[in-house]
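>>> Show me how the following folds:
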Amino acid sequence: MSYFNSEKPKPRFSRWGIVSLLALALAGLSFLPSGYVIERPGQVFNVMGEIDGKQVISSSDLESYPSESRFDITTVSLLGNREANPNWIQVLAAWADPDQLVLPIDTVFPPNLSTEEVRAESTLQMEVSQQDAIAVALKQMGYQVPRSLYVNSVIEDTPASKKLIAGDFVVSAQGFAITTFEELKATIQATGDSELLLGLVRDGIERQITITPAKQGDSFVIGAMLGYTYDFPASVLLQLGDVGGPSGGLMFTLGILDSFTPDSLAGNNHVAGTGTISSDGQVGPIGGIKLKVIAAKDAGATVFLAPSQNCEELLGHVPSGLSVAIVRDLEDALIVLDQVAAGTKLPELKCTN
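As a prediction, the model looks like this:
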């Protein structure tokens, strides 16, 4: 007697059906906005070199000297903005890549600012950073560099709108003379949402206005971008193309010093770095430091100067063959360069409070 199974085979997807479904799912992901942006190691610029056939650093007043040193400004490349953020396939690939960083879009492009406003602010930060770098370098060279606090731009529909104008010099707040942005910021926070009395010089005429700061997050703002304008004793021109942000300040300062003083600050070494520079020579923290050391190593640098406030981020993330030196100010950076020029081996990266 023979037996056979009369049950009908259960329907199941064919291999091609599964592949087709996966393809459709991936295609769908490729069109879905993610709400993230992706940071990658960006371009590296040698400030001792040329861009588009023109020296990055030049002067019609100062004597320039040849140098064997190379000083690189490192950058971060950004994929995406509020109007066009990466799709989910790009985000998933970036999450799997240790050389890329995925960030929520609001951390890079604040909801209250358009993409164009963020770019304009970044450009302004670069301009201010360059002016501070020139001032710090000239002072290091022994020049006197007077400065004034001024309004660079005013954001529409803010407390400062139609009250401050670009080019106003700010000389007092609440009746007290001020000379620094930090003094003005502290006065704004102390004033809160009460009236702030500002003393200005506009078109050579002194005047006073009142502004009521607005709450933004945990602080108060007036809606104006301020910076320093300097009375430079010598003309120094810096040009770096379409690069924004303030993080090139330290390297610009070193490049200026190296360009207009006889010795090569770092000998024949290739030094990269990052960090803001304040008018008194303090080096400030920046974003994307892990990506910037990768860019520096890929460009051939052997030494990287990093702000002290970014030290903890770098622990365990320094590429092999790259020595990282932590600096708090210009003086620290110059000491490191002396060691590099002398061939002294830099110590292993350590962070101190």
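
>>> When you work out contacts or count neighbours from here on, use the C-alpha atoms and nothing else.
Fine.

>>> So which residues of the stretch 201-350 of the chain form strands?
Along the stretch 201-350 of the chain, the stretches classed as strands by DSSP state E, counting those that start in this stretch are 205-211, 214-216, 219-221, 224-230, 237-238, 270-273, 276-277, 283-284, 303-307, 323-327.

>>> Kindly report the same for the stretch 51-200 of the chain.
Counting by DSSP E, counting those that start in this stretch, the stretch 51-200 of the chain has these strands, from start to end: 54-55, 57-58, 70-79, 101-104, 147-154, 169-173, 176-177, 196-202.

>>> Between those strands, which one is closest to residue 328.
Checking the strands of the stretch 51-200 of the chain against residue 328 by CA to CA gives strand 70-79 as the closest, at 17.4 Å.

>>> Please compute how far the closest one lies from its chain's middle.
Relative to its chain's centre, strand 70-79 lies at 9 Å (CA atoms, centre = their mean, to the nearest Å).

>>> would you turn the strands of the stretch 201-350 of the chain into JSON lines with mean neighbour count and distance to residue 167?
Compiled in JSON lines, these are given as follows (neighbours: other CA atoms under 10 Å; distance: least, CA to CA, whole Å):
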{"stretch": "strand 205-211", "mean neighbour count": "13", "distance to residue 167": "12"}
{"stretch": "strand 214-216", "mean neighbour count": "14", "distance to residue 167": "22"}
{"stretch": "strand 219-221", "mean neighbour count": "17", "distance to residue 167": "19"}
{"stretch": "strand 224-230", "mean neighbour count": "20", "distance to residue 167": "10"}
{"stretch": "strand 237-238", "mean neighbour count": "16", "distance to residue 167": "21"}
{"stretch": "strand 270-273", "mean neighbour count": "26", "distance to residue 167": "32"}
{"stretch": "strand 276-277", "mean neighbour count": "28", "distance to residue 167": "23"}
{"stretch": "strand 283-284", "mean neighbour count": "24", "distance to residue 167": "26"}
{"stretch": "strand 303-307", "mean neighbour count": "24", "distance to residue 167": "32"}
{"stretch": "strand 323-327", "mean neighbour count": "22", "distance to residue 167": "34"}
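
>>> Let's compare: structure for the following, please.
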Amino acid sequence: MSQFSEPAAKPKPKRTRVGLSLLAVGLVLLVVLAFSPSPYVIRTPGPSFDALGTTEVKDDAGETQEVDVISIDGADRIAPDAGTLSVMTVNVTGTPQYQPSWFTAAAAWLQPDKDVLPIEAYYPDGVTAEQRSEENAAMMTQSQGAAIAAALTEQGYEVEAELTVMGVNEDGPANGILAEGDVITAVGDRTITDYASLQAEPFTEEPTDVTVLRDGKAQTVTITPKKTDTSDTPILGILVQDGFKFPINVDIELGDVGGPSAGLIFTLATIDLLEEGDLTSGESIAGTGTMAADGTVGPIGGIRQKVHTAVEIDSDYFLAPEANCQEALQASVADEIPIYAIADLDEALATVKAEGTDQLDGIRTCEDALAANVPQV
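Here you go, the predicted structure:
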């Protein structure tokens, strides 16, 4: 029997081994990069809340309680009808301390209900997650005040504007003279009702009389405004916030939700709870938009995500600030729900009442609003 030896295997070329090594290193680097932090935040659809219903909050003892989103004291609270007025929210993933990975950001780019934004859009240089949360809480508080003011004014109540001191700079001229909670009513002989009236005339570096309400009692103090490293004009060194004096107590509770975008829905819900009849006509209404005390509705962020949520919860239609109409119609589900353009409270009420009767002549959809703004040639 003959014996044959197997031919020796040919050694792999050196450049093949080098290529495989480089490929392996490249794959490792790609994996490392994919899971390394990216300079973005991701905006996704958040939960919705019925402003006519209840929500769960924790008390000082940490116990969960169910409370009305809107409670009223000093006037009859009319039981809400079968319809809903849903507040839309968005979730934002990512902070300066905890940034989403490149892989997570890339995956979000491919999903139509998500937005990937530069982290500076939510956290300007130097702003921490805690500071952003505090800003959102402050905006929510101010937004609720304006929403209540608009609702009560529409209902015929007299609402007085006021300017409240929210903080005093320790190094400022008002330190030890003004205090948090003071309501500024006059500077010299000028009546003060809001921030605009406070800024109407610049201060000088002369002793200035400031009249405030403290614990319900009026008192006049003297402050000498000063220039600072950040201000070329003399200032008092205080933080202030526009507010209102209401004839009845309306309290809005929505837990940890922040920002100003629920104003429109809060206003409509407050009106619905104060007047007889069914404002919603039993329909499920979703919407968003800031609300000014004079009834003006302003734009917000994240409207595409809110349209997605509205469709998901099977809302009958969506109320959108006119300035957000183009973006709202870019939502991938925009053709699944009527979206109406809202410029102010009067238009919001007219739209809701028209929807309840199916008499929609003169009611603007977002398509109508955009078409009306197209230049004619």
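
>>> picking that back up, which one of the strands of the stretch 201-350 of structure 1 lies nearest to residue 293 of structure 1?
When the strands of the stretch 201-350 of structure 1 are compared by CA to CA, strand 303-307 sits nearest residue 293 of structure 1, at 7.1 Å.

>>> What range does the closest one cover in structure 2?
On structure 2, the counterpart of strand 303-307 of structure 1 by TM-score structural alignment is residues 317-321.

>>> sorry, back to before: dump the strands of the stretch 51-200 of structure 1 to JSON lines, plus distance to residue 19 of structure 1 and mean neighbour count.
Formatted as JSON lines, the strands of the stretch 51-200 of structure 1 follow (distance: least, CA to CA, whole Å; neighbours: other CA atoms under 10 Å):
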{"stretch": "strand 54-55", "distance to residue 19 of structure 1": "54", "mean neighbour count": "14"}
{"stretch": "strand 57-58", "distance to residue 19 of structure 1": "57", "mean neighbour count": "20"}
{"stretch": "strand 70-79", "distance to residue 19 of structure 1": "30", "mean neighbour count": "22"}
{"stretch": "strand 101-104", "distance to residue 19 of structure 1": "29", "mean neighbour count": "16"}
{"stretch": "strand 147-154", "distance to residue 19 of structure 1": "55", "mean neighbour count": "20"}
{"stretch": "strand 169-173", "distance to residue 19 of structure 1": "66", "mean neighbour count": "22"}
{"stretch": "strand 176-177", "distance to residue 19 of structure 1": "72", "mean neighbour count": "14"}
{"stretch": "strand 196-202", "distance to residue 19 of structure 1": "66", "mean neighbour count": "19"}
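
>>> For the residue nearest to the spatial centre of structure 2, which residues are in contact?
Within structure 2, one residue has its C-alpha closest to the average C-alpha position: by CA atoms, centre = their mean, that is residue 259, at 2.9 Å. By CA atoms under 8 Å, 6 or more residues apart in numbering, the contact set of residue 259 of structure 2 is 135-140, 143.

>>> What residues in structure 2 pair up with stretch 244-257 of structure 1?
Stretch 244-257 of structure 1 falls opposite residues 258-271 of structure 2 when the two are matched by TM-score structural alignment.

>>> For the matching stretch, what is the distance to the chain centroid?
If you compare the mean C-alpha spot of stretch 258-271 of structure 2 with that of the full chain, they lie 10 Å apart, counting by CA atoms, centre = their mean.

>>> just stretch 111-129 of structure 1 next, same as before
The chain centroid and the centroid of stretch 111-129 of structure 1 are separated by 11 Å, computed with CA atoms, centre = their mean.

>>> so which of the contacts of residue 259 of structure 2 is the most crowded?
Across these, the neighbour count under other CA atoms under 10 Å reaches its highest value at residue 143, namely 25 neighbours.

>>> how near is the equivalent of that residue over in structure 1 to residue 54 of structure 1?
Residue correspondence to structure 1 (TM-score structural alignment): residue 143 of structure 2 is matched to residue 129. As defined by CA to CA, to the nearest Å, residue 129 of structure 1 lies at a distance of 20 Å from residue 54 of structure 1.

>>> burial of the counterpart of residue 300 of structure 2 in structure 1, as a residue count?
Taking TM-score structural alignment, residue 300 of structure 2 has residue 286 as its aligned residue in structure 1. Counted with other CA under 10 Å, the burial measure for residue 286 of structure 1 works out to 17 neighbours.

>>> Ok, residue 129 of structure 2 next?
The number of residues packed near residue 129 of structure 2 is 16, by other CA under 10 Å.

>>> Residue 94 is in contact with that one, correct?
No: between residue 129 of structure 2 and residue 94 there is no contact under CA atoms under 8 Å: 9.1 Å.

>>> For my notes, please list the strands of the stretch 51-200 of structure 1 in JSON lines and give distance to residue 270 of structure 1 for each entry.
As requested, the strands of the stretch 51-200 of structure 1 are arranged in JSON lines below (distance: least, CA to CA, whole Å):
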{"stretch": "strand 54-55", "distance to residue 270 of structure 1": "18"}
{"stretch": "strand 57-58", "distance to residue 270 of structure 1": "17"}
{"stretch": "strand 70-79", "distance to residue 270 of structure 1": "5"}
{"stretch": "strand 101-104", "distance to residue 270 of structure 1": "26"}
{"stretch": "strand 147-154", "distance to residue 270 of structure 1": "33"}
{"stretch": "strand 169-173", "distance to residue 270 of structure 1": "41"}
{"stretch": "strand 176-177", "distance to residue 270 of structure 1": "44"}
{"stretch": "strand 196-202", "distance to residue 270 of structure 1": "45"}
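
>>> quick one: which of those strands is nearest residue 86 of structure 1?
The nearest among the strands of the stretch 51-200 of structure 1, by CA to CA, is strand 70-79 at 6.9 Å.

>>> The closest one aligns to what range in structure 2?
Counting by TM-score structural alignment, strand 70-79 of structure 1 corresponds to residues 84-93.

>>> The equivalent of residue 336 of structure 1 over in structure 2 - nearest residue in space that isn't next to it in sequence?
Alignment note: residue 336 of structure 1 maps to residue 351 in structure 2; criterion TM-score structural alignment. Taking CA to CA, 6 or more residues apart in numbering, and ignoring the residues beside it in sequence, residue 351 of structure 2 has residue 363 as its nearest neighbour in space, at 6.0 Å.
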